[in-house]
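K.L.:
What follows is a predicted structure for the sequence shown.
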Amino acid sequence: MSEAVARAESAAVWAARLADGRLPVNRQAEFEAWMAEDPRNAQVLEEIVDAWRSVEAYATSAPIMEMRQAAMASANRAAPRTRFWRSAGMLQACLAATLVLTLMGAGIWNWLQPTLYETGVGERRVVVLADGSKISLDGDSAVAVSFGRKSRELWLEHGRAKFDVAKDALRPFSVTAGDKVVVATGTAFSVERMKVAVRVILYEGHVAVLEKVGDESRAVSVAPRRNEAPVLAERALQPGSELVMPAGLVASAAPAAVHVSEIDPVQTLRWEGGQMVFVDEPLQAVTERMNRFADNKLTIDGPRTGDLRISGVFHAGDNEALIQGLAAFGVHARKNDRTTTLSLAR
């Protein structure tokens, strides 16, 4: 068997496995090793997926259904009598036919199923992607990744991650967090998905910031200064600054709800080393971040408590130190096996 045929067969097998959904951990490691083994592996796999995509629109049409039924009947008739493949060509033809039939029923073009990188509570992780880009994941965070010929698409499912993007002007690098999309070609930035907001910090380079509204994407604008028109977020967001957008479909339509502020880049990255730095942050946001490193979760009793502004430096997961510090502000803690509820004295 030639190297090209072996490569095509391996790619088809991986495509079929990916069609079944997200790979188990052991298979994912094996798949990543196969992809890294030779750049031609990814190319062949993508060619197979492109071919399947091309027939997707016709998968249930009458002529295709007839072909599927005839091919299945032929395969069933031949199965009892056939023990060996007579040639590599026949093997490839039968494999291709079987895969098309399988994929039309199972939707393999979801190879398409992105690769998920995640961390558990109290865990941090750094991932280097196939293009050389790097993801630094905070605790209890997850990022799904899908690379193609023309784009590099990522989805921040929850938590926070910093992205060091390898330069590739022909393949934009986009990170989607809920209905917000950050697009770059080569830069460094972080995205944090919180309960009430999406936060973007730009460390170097330039990014565009969009909001998905149905099938369309709109550029997000920032609250204007006095007597000035709204400014596009991508212009307002400069290296060393943070963009805060409310969760939900309001950012593009209501610039007043979006704001940009200067930050200390070094301090904002101390979470990568296990320290949490808060500068005039609402307690609601503080507890959400601290909870990524603690099994006993902090909860807030009412908006008055959640709006309390907090500044300080804490070790990730050291909720007891935070509780002790909050006592000076009149915040009481009620603890049970799973949660600790914080409330301001009446």
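P.N.:
It's in.

K.L.:
okay, CA-based contacts and neighbour counts for the rest of this
P.N.:
Noted.

K.L.:
What are the buried residues along the lengthiest helix in the chain?
P.N.:
For the chain, the helix with the greatest residue count under DSSP state H is helix 88-106. Neighbour counts over helix 88-106 (16 or more other C-alpha atoms under 10 Å) mark 92, 97, 99, 100, 101, 103, 104 as buried.

K.L.:
What of stretch 241-249?
P.N.:
In stretch 241-249, counting by 16+ other C-alpha under 10 Å, buried: 241, 242, 243, 244, 245, 246, 247, 249.

K.L.:
swap in stretch 292-310?
P.N.:
Buried residues in stretch 292-310 (16+ other C-alpha under 10 Å): 292, 293, 294, 297, 298, 299, 300, 305, 306, 308, 310.

K.L.:
The third one and residue 194: what is the separation?
P.N.:
With distances taken as C-alpha to C-alpha, to the nearest Å, residue 294 is found 17 Å from residue 194.

K.L.:
again, but for the fourth one
P.N.:
Counting by C-alpha to C-alpha, the gap between residue 297 and residue 194 amounts to 15 Å.

K.L.:
now swap in residue 67 and tell me
P.N.:
50 Å.

K.L.:
Could you export the buried residues of helix 88-106 to a markdown table, including columns for distance to residue 73?
P.N.:
What follows is the buried residues of helix 88-106, written out as a markdown table (distance: C-alpha to C-alpha, whole Å):
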| residue | distance to residue 73 |
| --- | --- |
| 92 | 19 |
| 97 | 12 |
| 99 | 15 |
| 100 | 15 |
| 101 | 12 |
| 103 | 17 |
| 104 | 17 |
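
K.L.:
ok, those vs residue 327, which is closest?
P.N.:
residue 103 (59.7 Å; C-alpha to C-alpha).

K.L.:
Against that first model, consider the following:
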Amino acid sequence: MQTSMTPLPNTIIEQAAAWHAHLQSGEVSDSEQAAFAQWHAADPAHAEAYTRMEALWANFEQVQADPAKKAVQAVLQPTAKRRSKLAVRTLALAAVVLATGWLSQTQPARVMMADYRTGIGEQRVITLADNSQLTLDTHSAVNISFNDRVRHVELLQGKLLVTVAKDKRRPFIVETLEGTARALGTQYQVTRHRKVTQVTVLESSVEACASKQSSCVTLHPGDATRIHDVRVEPVMVANVPQETAWTHFKLLADDMPLATLLKELQRYHRGHLYVDEAAISDVHVSGVFALDDTAHTLKVLADTTPVVMTQYTPWLTIIRPAK
């Protein structure tokens, strides 16, 4: 297995887990926030450990191991007083156990141990052994498996653009939990949303199939579809420039609901964007927005739309309709 991840000392993983648990408690003072910022900046390994912890817990709701899930939920239950140090240490220990492989077959842990992955706000271009290229979007993860019969890429989360090197002997397959996108020589994009996979074709053709049913459609340039585990939706026309603008760290919006734009921006933004979608449902935006400078994009949106954005910490921005 090829991997881009560097092993981290358990002490740093424990510190990251403890900080993550405390920051989620809602009881962080300004001095504690400053202490966290100092710890985060003190060592690149601290930042990497915290990024991995965020990625792990961002997907923790998918974990199916009930005993582990119940144990963590018990620790997270609010109490009348400040959460005890023992509770935080217990949560830290639970996170360390998860991160070091106890639940190695769960989706969050598999993401952490993927062959290739990107952090929040990061993109990466990977040249494979057959000279095919993968462009990974922010917060994405893949496993690679090539043999004499097939070239196989497993997309665990996020989005990728693949440019396939021609090889008539070996089909190129991108697989997710929902299904597969199979090609011989082409360029196409695969995006994994929650329980839905979208396939968009730029060149040649791709066969998209559901994982649990013999349901397939053939896509040609400019086509797209969405795959569910038991069905494939009818072919639709894709806005290819809009769909692939992310490869240049751009987001193209054409009368896009602001809430939809903020969801996409959240994938690139390290802090949490809290927004009441119903309250801003009538706000739409158009334009070209930067994904590699989310602070600037948020300022532009605050200046040009009828919303108020209040940053409480570097990790929390609340977005409300203007009164």
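P.N.:
Arrived safely. Everything numeric in this text was worked out from a predicted model, so none of it was measured.

K.L.:
Overlay the chains and give the TM-score.
P.N.:
The TM-score (TM-score structural alignment, normalised by the length of the second structure) is 0.57; 216 aligned residues with a C-alpha RMSD of 3.1 Å.

K.L.:
in which helix or strand would I find residue 160 of the second structure?
P.N.:
Residue 160 of the second structure is part of strand 151-163, with elements assigned from DSSP states H and E.

K.L.:
Name the SS class of the aligned residue in the first structure for residue 251 of the second structure, please.
P.N.:
Alignment note: residue 251 of the second structure maps to residue 276 in the first structure; criterion TM-score structural alignment. At residue 276 of the first structure the chain is in strand, as set by DSSP: H, G, I helix; E, B strand; the rest coil.

K.L.:
Residue 39 of the second structure too?
P.N.:
Criterion first, three-state DSSP; result for residue 39 of the second structure: helix.

K.L.:
Report the contact partners of it.
P.N.:
residue 46 (C-alpha atoms under 8 Å, 6 or more residues apart in numbering).

K.L.:
That one pairs with which position in the first structure?
P.N.:
Looks like residue 39 of the second structure stays unaligned there (TM-score structural alignment).

K.L.:
out of everything not next to it in sequence, what's closest to residue 178 of the second structure?
P.N.:
Spatial nearest neighbour of residue 178 of the second structure, excluding adjacent residues (C-alpha to C-alpha, 6 or more residues apart in numbering): residue 229 at 4.1 Å.

K.L.:
so that neighbour touches residue 179, yeah?
P.N.:
Yes: counting by C-alpha atoms under 8 Å, residue 179 is a contact partner of residue 229 of the second structure at 6.1 Å.

K.L.:
name the element residue 144 of the first structure belongs to?
P.N.:
For residue 144 of the first structure, the element it lies in under DSSP H and E is strand 142-147.

K.L.:
so how far does that strand sit from its counterpart in the second structure?
P.N.:
Following superposition, strand 142-147 of the first structure is found to deviate from the second structure by 1.2 Å on average (mean C-alpha distance after the TM-score superposition for the first structure).

K.L.:
what packs against that strand?
P.N.:
strand 115-118, strand 152-164 (3 or more C-alpha pairs under 8 Å, 6 or more residues apart in numbering; DSSP states H and E).

K.L.:
so which of those strands gets nearest residue 5 of the first structure?
P.N.:
Across these, closest to residue 5 of the first structure is strand 115-118 (C-alpha to C-alpha), at 25.8 Å.

K.L.:
which helices and strands does that closest one pack with?
P.N.:
Packed next to strand 115-118 of the first structure, using 3+ C-alpha pairs under 8 Å, 6+ apart, are strand 142-147.

K.L.:
residue ranges for the helices of the stretch 1-150 of the second structure, please.
P.N.:
Secondary structure of the stretch 1-150 of the second structure by DSSP state H, counting those that start in this stretch: the helices cover 10-23, 30-42, 44-58, 66-76, 85-99, 107-112.

K.L.:
that older thread, can you tell me how far the residue nearest to residue 178 of the second structure sits from residue 124 of the second structure?
P.N.:
28 Å.

K.L.:
before we move on, the earlier item: reformat the helices and strands packed on strand 142-147 of the first structure into a markdown table and put distance to residue 54 of the first structure and mean neighbour count next to each item.
P.N.:
Formatted as a markdown table, these follow (distance: least, C-alpha to C-alpha, whole Å; neighbours: other C-alpha atoms under 10 Å):
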| stretch | distance to residue 54 of the first structure | mean neighbour count |
| --- | --- | --- |
| strand 115-118 | 23 | 18 |
| strand 152-164 | 21 | 21 |
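
K.L.:
Switch the ones you listed over to JSON lines; also include distance to residue 328 of the first structure.
P.N.:
Listed next are those as JSON lines, based on distance: least, C-alpha to C-alpha, whole Å:
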{"stretch": "strand 115-118", "distance to residue 328 of the first structure": "36"}
{"stretch": "strand 152-164", "distance to residue 328 of the first structure": "29"}
